[in-house]
Every structure is written in structure tokens, then in C-alpha cells.
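Colleague: Sequence and predicted model, in that order:
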Amino acid sequence: MSRISVRGFAVASATAVTTVGAVVGVASGNTVQPVSDDLEAAAADTTLLADIPAGQQAQVQVASLTQQAETQAAAADSAAQKSAEEAARLQAAKDAHAKKAAADEEAKAEAEAKAKAEREAKEKEERAKEERANRSSIRSASSFAPQSSYSVSEVQAMARQMVPGDQFQCFSNIVNHESTWNYRAVNASSGAYGLVQALPGHKMASAGADWQTNPATQIKWGLGYMNERYGSPCGAWSFWQANNWY
């Protein structure tokens, strides 16, 4: 029902009630009150649906429904626009958060890479310092006073002072397998001699004439042999492990 028809019915009802009240008042001897000016004005301004020609009543109703539909559509469009704006705002906030997280992660990775590079550089420098210290502290064979005999611990102590620190364990491994640190060891079948089992033993004379009795001379020769042929005692040890000789 349109707004016009509702208002018309309301005014008509009010008029009817006023008329009935007047009749009842006359019958009971009461004075009839005049009709309210406002009610009369409303009745005068109101067009009843019944007053509209029958052929136009449908048009009036359709126009009213159309107006209602347009109002609802406008409200729906406004709500949809607000929803879209809110969704866009949320998406923008989400994108900004993801972008910041990615930037933070990238910065963290760069910081870790930088810290790793600095740590590796520092470790490399420390190794270089240690190697320089080892080289500067290495004693020559001639710096040891000759003795009539040497214990295993004495021979090992000499080797520690003559072989670079980072190569000593490899050197020791080879000597352990070849002679168990016996500087007078002789291989009965081959004639190999000394700590590093030089073959023939007199090769060690290039390091010193006392090669048969001085472990320092044998260590000097063995270290030179390993460096020349395998690059280092550890290179010689790697070859020994693969072949059981060097």
C-alpha cells in the first residue's frame, strides 16, 4: 500500500470517529465539540486511494514500489561501496605488513651473511697468525744439542718444535705407523731406516751426517720429503691412508 493510501485511510477513520462522537454527544445532552482544525486540514490535503481513478491506482502503487526499490538499491550500493573500501583497506594493510616482513627478512639475511663473512675473515686471519707464529717458533735440527740416546717423549717433543702445528698430527700418524717413534728402527727386509723409514736410510745424509743417531736430523729430512713430494705431512698422510705407504 502506498503512503497516499495509508494517510487517506487514517484521515477517513478520524473523521468517522469524530462524527460518531458528535452524534453520541447530542443524544446524551452534551455539547458537540467542533472538529479539530488540524484534522480538517489533514483531511483536506489528503488524497484517498479511492479518489484516484481505477486505471491510475496501479500506476501509483508501482511508482511507490519503484521508489522503495530505488531507495533499497541505493542503500545496498552504499553498503557495498563501504564493504569494498573496507576490504581494500584491509588488503592494503595486509600487503604493507607482508612487504615489511619481507624487507625485515631480507635485512636479517644480509646481516647474517655479513656476520658470517666477518667471522670467516676473522678465523682466517687467526689461522694465518697461528701459522706465522708456528713458523717463527719452529726450531731447526741444529738447535738441539746432541745426546747419546733419546726417549720417545723426547723425540716427540723435538718433532712438535720442528713441525708446523697444523701438520704435526699428520706427521705423527705416519711416524707411528712407520717406526712407533723409534729413531733406530730398521726394516729387515727393505733396509728402511729411522723414524720415517727412509729407503735407503742414507738418503737422510742430505739433512745431516748424524742421520743414524740424531732424531732431529731424521725429522728434518722426513718433513722436507713430505713437503716436496706430497705438499705437506697431511698430504702424505692422505696418500698413506689410501696405499699403506708413502
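Modeller: Great, that's in hand.
Colleague: From here on, just use CA atoms for contacts and neighbour counts.
Modeller: Fine.
Colleague: how about N182, secondary structure?
Modeller: Here N182 is recorded as coil under DSSP: H, G, I helix; E, B strand; the rest coil.
Colleague: Who are the contact partners of it?
Modeller: V152, G194, L195 (CA atoms under 8 Å, 6 or more residues apart in numbering).
Colleague: Now do the helices in the chain.
Modeller: Secondary structure of the chain (DSSP state H): helices located at 3-27, 37-45, 54-137, 152-162, 168-179, 215-230, 233-243.
Colleague: Can you add distance to A207 and give those back as JSON lines?
Modeller: Below are the helices of the chain laid out as JSON lines (distance: least, CA to CA, whole Å):
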{"stretch": "helix 3-27", "distance to A207": "125"}
{"stretch": "helix 37-45", "distance to A207": "135"}
{"stretch": "helix 54-137", "distance to A207": "19"}
{"stretch": "helix 152-162", "distance to A207": "14"}
{"stretch": "helix 168-179", "distance to A207": "17"}
{"stretch": "helix 215-230", "distance to A207": "5"}
{"stretch": "helix 233-243", "distance to A207": "17"}
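Colleague: Dump those helices to CSV, plus distance to S190 and mean neighbour count.
Modeller: As requested, the helices of the chain are arranged in CSV below (distance: least, CA to CA, whole Å; neighbours: other CA atoms under 10 Å):
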stretch, distance to S190, mean neighbour count
helix 3-27, 127, 14
helix 37-45, 138, 13
helix 54-137, 35, 12
helix 152-162, 24, 17
helix 168-179, 13, 19
helix 215-230, 18, 21
helix 233-243, 17, 17
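Colleague: And here is the other one:
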Amino acid sequence: MTRISVRGFAVASATAVTTVGAVVGVASGNEQGSTEPVEATAADATLLADIPVGQQAQVQTASLTQQADNAAVAADAEARQAAAEAARKQAAADAKAKREAAEKAAKEAEEREKRAQQQAASRSAERADFPAQSSYSVAEVKAMAQQIVGGGQFQCFSNIVERESSWNYRAENPSSGAYGLVQALPASKMSSAGADWRTNPATQIKWGLNYMNDRYGSPCGAWEFWQANHWY
């Protein structure tokens, strides 16, 4: 039944009922013949019949479409959030890897620099040849050290010697027996650099430089340790 036929049927029915009610009311001559209740019933029938066919299906379809759209929006937002989180984690991992690589490269460069300095110092010490003297002034001893140790590490070497012996190549500790510029203990260890270790400051300097390089990597490494412990 279509919308038009239902409305027509309802109107026709209401008209018929109204007509019958009017006739009965005239015949009886009392209030029961009133047409008001009949007209109200007819109006209700018209309103009920006025609902279009298929409206509920359309509403349901629209609701499902909206739900699908909402789900799609939520899924897209979740995917974007997941992608952003993944990108953040990847960026953090890349940054960490770059930092570790840079630190490793810096450490390797530092080690290469230390080895180069040690090799240069060793070559310088090997080439250094000073004529033997009966005695040496502090200025002469420092000049020897400057030439043997080299400018890059000399200040650190000088800092240690200044505190150990005040540049006195004959300094001796009466209690421990430590001897010379770098206060070797036992003093006889300096014989590995030359038999004249007691009287030749150059021999003491060469031994002290080798000791600092072997044990601490450089005179500056030895000086750093000395500052923390007051011995080396």
C-alpha cells in the first residue's frame, strides 16, 4: 500500500464514520451523536498512515554509514599515531647510533694521537744526545726535557718533576730511596735507559718519559693521575 492510498483510505473511512455518527446523532437527539470523538480518531489514523514506506531502512542505512565513517576516522588516527611513535623510536635509535659512532671515532682518534705522541717522543729521545757534564743547572735540565719530551707534553712532565724533585737530578728521598728528577723507585730501574742514570739528567728524563707513556699513556695522563693521588 502506497502513502497516497493509505491516506485516501483513512480520509474516506473518517468521512464515512463522521457521516454515520451525524445521522445517528440526529436520530437520537442526544450528545452521543457528537462527531468530535470520531474526528479525533480519523486524525490519529491520518498521522499514523502518514509515515513513508522505507523510512526506517533509510535511517538504519545512514546510521551504519556514519558508524563506518567514524570507525575509518578512528582507524586513520590510530595509524597516524602508531606511525609517529615508530618514527620517534627510529629517530632516537638513529641518534643513539650516531652518538656512539662519534664517541668511538673520537676515542680512536685520541688513541691514535697518543700513540703518535709516544712514537714522536721516543724518536726524539733516541735522537737526543747531550754531551756529558760534571753538573747541570736547572735551566739546562729543563732545556733537555723540552727537547726530549716535546712541547705537547712538556708542561705536564714539568708539573710532575717540579713536585717530585724541583728539577734536582740528584734529589734523593732518604726514607724510600727514590732518586732523580722523577723519583724513580727503586732508583736502579733507570739503568734501563743508561748506565749513567745517577749523574745524567738526560738519562733520567728518557726513563721518566717512557715510564709515563707505558703506565699512563702520556705525561699528561700521568699528571692527571698525580693530581688525584699525589703520586704516580
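Modeller: In hand now; what should we look at? Here the structure is a predicted model, which means the values were calculated and not measured.
Colleague: ok so, going back, of the helices of structure 1, which is nearest H202 of structure 1?
Modeller: Among these, helix 215-230 comes nearest to H202 of structure 1, with 10.5 Å by CA to CA.
Colleague: From A98 of structure 1, how far off is the residue positioned nearest the centre of structure 1?
Modeller: With distances taken as CA atoms, centre = their mean, the residue of structure 1 nearest its centroid is E105 (5.8 Å). From E105 of structure 1 across to A98 of structure 1, the span is 10 Å (CA to CA, to the nearest Å).
Colleague: same check, this time on Q169 of structure 1
Modeller: According to CA to CA, Q169 of structure 1 stands 53 Å off from A98 of structure 1.
Colleague: just Q68 of structure 1 next, same as before
Modeller: On the measure of CA to CA, Q68 of structure 1 and A98 of structure 1 end up 44 Å apart.
Colleague: before we move on, back to that, show me what the residue nearest to the centre of structure 1 aligns to in structure 2.
Modeller: Alignment note (TM-score structural alignment): E105 of structure 1 maps to R88 of structure 2.
Colleague: Just give me the match in structure 2 for K82 of structure 1.
Modeller: Mapped onto structure 2 by TM-score structural alignment, K82 of structure 1 lines up with T65.
Colleague: next one: F144 of structure 1
Modeller: Aligned counterpart of F144 of structure 1 in structure 2: A128 (TM-score structural alignment).
Colleague: quick one: stretch 129-141 of structure 1 to chain centroid distance?
Modeller: 44 Å (CA atoms, centre = their mean, to the nearest Å).
Colleague: again, but for stretch 107-125 of structure 1
Modeller: 17 Å.
Colleague: after superposition, how close is it to structure 2?
Modeller: Taken against structure 2, stretch 107-125 of structure 1 registers an average deviation of 2.8 Å after superposition, with mean CA distance after the TM-score superposition for structure 1.
Colleague: Kindly tell me how buried the closest residue to K142 of structure 2 other than its chain neighbours is, as a neighbour count.
Modeller: Excluding the flanking residues, the one nearest K142 of structure 2 by CA to CA, 6 or more residues apart in numbering is W167, at 7.6 Å. Using other CA atoms under 10 Å, W167 of structure 2 has 21 neighbouring residues.
Colleague: mind listing what the counterpart of W167 of structure 2 in structure 1 touches?
Modeller: Mapped onto structure 1 by TM-score structural alignment, W167 of structure 2 lines up with W181. For W181 of structure 1, the contacting residues are V152, V155, Q156, V175, L195, by CA under 8 Å, 6+ apart.
Colleague: Tell me which of those you also see in structure 2.
Modeller: Retained in structure 2: V152, V175, L195, out of the contacts of W181 of structure 1 (criterion both residues aligned by TM-score structural alignment, their matches' CA atoms under 8 Å).
Colleague: closest to V23 of structure 1 among those residues?
Modeller: V175 (140.6 Å).
Colleague: residue contacts, that closest one?
Modeller: W181, L195, V196.
Colleague: if I look at the residue lying farthest from the centre of structure 2, how far off is G21 of structure 2?
Modeller: Residue farthest from the centre of structure 2, counting by CA atoms, centre = their mean, is A27 at 100.6 Å. The gap separating A27 of structure 2 from G21 of structure 2 is 10 Å, by CA to CA.
Colleague: Repeat that for R7 of structure 2.
Modeller: To G21 of structure 2, R7 of structure 2 is 21 Å away according to CA to CA.
Colleague: now A193 of structure 2
Modeller: 141 Å.
Colleague: quick one, which of these two is more surrounded?
Modeller: Each of A193 of structure 2 and G21 has its neighbours counted (other CA under 10 Å); G21 has more, 19 against 16.
Colleague: Return the residue of structure 1 aligned against V149 of structure 2.
Modeller: Using TM-score structural alignment, the partner of V149 of structure 2 in structure 1 is R160.
Colleague: My guess is its match contacts Q169. True?
Modeller: No. Between R160 of structure 1 and Q169 there is no contact under CA atoms under 8 Å: 9.3 Å.
Colleague: Tell me who's in contact with S192 of structure 2.
Modeller: Counting by CA under 8 Å, 6+ apart, S192 of structure 2 makes contact with W207.
Colleague: how much space between the nearest residue to G201 of structure 1 once chain neighbours are set aside and P146 of structure 1?
Modeller: Spatial nearest neighbour of G201 of structure 1, excluding adjacent residues (CA to CA, 6+ apart): Y193 at 4.8 Å. With distances taken as CA to CA, Y193 of structure 1 is found 19 Å from P146 of structure 1.
Colleague: So the two - more neighbours on which side?
Modeller: More neighbours surround Y193 than the other of Y193 of structure 1 and P146, with 26 against 14 (other CA under 10 Å).
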